[in-house]
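Student: Test case, fold it:
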Amino acid sequence: MALQVGAKALKASRARLRQGGDRLDAVGDTPTACLLLFYAAECGMKERLLTRGGHRDSAALDYQHDLRRMAKDLKMPRDMADRLDKLQSCRLQQALGTIAMADLHQAWRYGAKLDIEDEKAVHAALCELISWCEQD
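Tutor: Got it, this is the predicted structure:
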C-alpha cells in the first residue's frame, strides 16, 4: 500500500527537496542534486494535479514517476512538453545504454552515471518543471 498525502504536504516537500537539491548543486554534487530535484518536480506536479482536480489526497493519482505523463495531464506549455519528450531516454556514460526518464531516480539513487550533456539537460528541465509548479 502506497503512502497517501495531501496537496499541502506535497507542496512542502517540493520546496524542501528543491532547497536541498539547490544546495547540493552549489557544491558540485549534480547527481544527488538531480535526485532531489526529480522528487521535487514529482511532488510539485502531483500537488498541482490534486489541487486542479479537487482531490483530497494522492490516492486519486496513479502516475508512479512518469513526469512526462503528469506534464501532459497538466497541459504544460508546449516547449516544456517538447523538452521532456526529447529526454524520454537518457544516455548512460561509457555507452552502457540508456535509461527512461521515469527511471532516472533509480540511476541517481544507485550511482549509475549519466552522460554529462544529458544530465545537464535533465537538470535544467527539472528546474523548469519545479518553477512552473511554483508559479501555476
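
Student: Every contact and neighbour count from this point should use C-alpha atoms.
Tutor: OK.

Student: Okay, helices next: where are they in the protein?
Tutor: 7-26, 30-53, 67-73, 78-86, 104-110, 116-135 (DSSP state H).

Student: Of all those helices, which one is nearest Ala59?
Tutor: helix 30-53 (9.7 Å; CA to CA).

Student: what's the angle from that closest one to helix 116-135?
Tutor: Orientation of helix 30-53 against helix 116-135 (axes from the mean of the first three to the mean of the last three CA atoms, to 10 degrees) gives an angle of 30 degrees.

Student: run this one through as well so I can compare:
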Amino acid sequence: MINPPALTLRRRSEELFNSAERERPHKEDSAALLLFYAVECGLKSIYMLRNNLRSTDDERANAQSARSFSHNIVNLMIALNISRVSIRPAPPIVIARSGLSGHPLVLHEAWRYGEKVKDANTIYDWLASLIDWCRKNR
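Tutor: As a prediction, the model looks like this:
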C-alpha cells in the first residue's frame, strides 16, 4: 500500500491545486475534484506534522493515522481544530440530478462518478479557502 510522508502530501497538494486552477476554466467539476484531493492531501500533511507522524499509516497514542480519515475532510478539519472564521463557510452540498443533500464527504464521490453538484463555484471557493488555511498553517 502507498504510504507517503507528510512533505510528499504537501507537495502533491500544491500540484493538485495548480492542476485544478488550470482546469477550472474548461471543466468546473473536474477542477473541483482535483481541488478536493488537494485539500485532502494538504490537511493530512498538516495533521501528520502536528502529530509527528512519519507516514500516512503511522499513529501515536493521541493521534490516529492520517489514512484512517479516508476522504473525510470534515473530520480532518475537526482534528486540526480549524476555526470556522478562518475559512469560508461550508456551502450546502446538493447533487443536481437527484436533489440529494449531503455532507462534504460525498463531493469526491459525486465528481469522481460524473455527477453534477449544484453551486460548484461556491464549493470550489470553500475548498480553495481550505488550501489557503493549509498554506498559512504549515
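
Student: which of the helices of the first structure is buried the deepest?
Tutor: Burial of the helices of the first structure is given as mean neighbour count (mean count of other CA atoms under 10 Å); helix 30-53 ranks first at a mean of 23.

Student: would you list the helices of the first structure in a markdown table and tack on distance to Leu61 of the first structure?
Tutor: Output for the helices of the first structure, formatted as a markdown table (distance: least, CA to CA, whole Å):
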| stretch | distance to Leu61 of the first structure |
| --- | --- |
| helix 7-26 | 12 |
| helix 30-53 | 8 |
| helix 67-73 | 10 |
| helix 78-86 | 20 |
| helix 104-110 | 19 |
| helix 116-135 | 17 |
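
Student: of all those, which lies closest to Ala60 of the first structure?
Tutor: Using CA to CA, the nearest of the helices of the first structure to Ala60 of the first structure is helix 30-53, at 7.8 Å.

Student: which residues of the second structure does the closest one align to?
Tutor: Taking TM-score structural alignment as the measure, the second structure aligns residues 28-51 with helix 30-53 of the first structure.

Student: Setting aside sequence neighbours, what's the nearest residue to Met77 of the second structure?
Tutor: Leu43 (7.4 Å; CA to CA, 6 or more residues apart in numbering).

Student: just Ile87 of the second structure next, same as before
Tutor: Ser129 (5.3 Å).

Student: And for Arg91 of the first structure?
Tutor: Thr98 (4.3 Å).

Student: Quick check, central residue of the first structure?
Tutor: Phe38 (3.1 Å; CA atoms, centre = their mean).

Student: Spit out the contact partners of that one.
Tutor: 105, 126 (CA atoms under 8 Å, 6 or more residues apart in numbering).

Student: what's the distance between it and Ile130 of the first structure?
Tutor: 9 Å (CA to CA, to the nearest Å).
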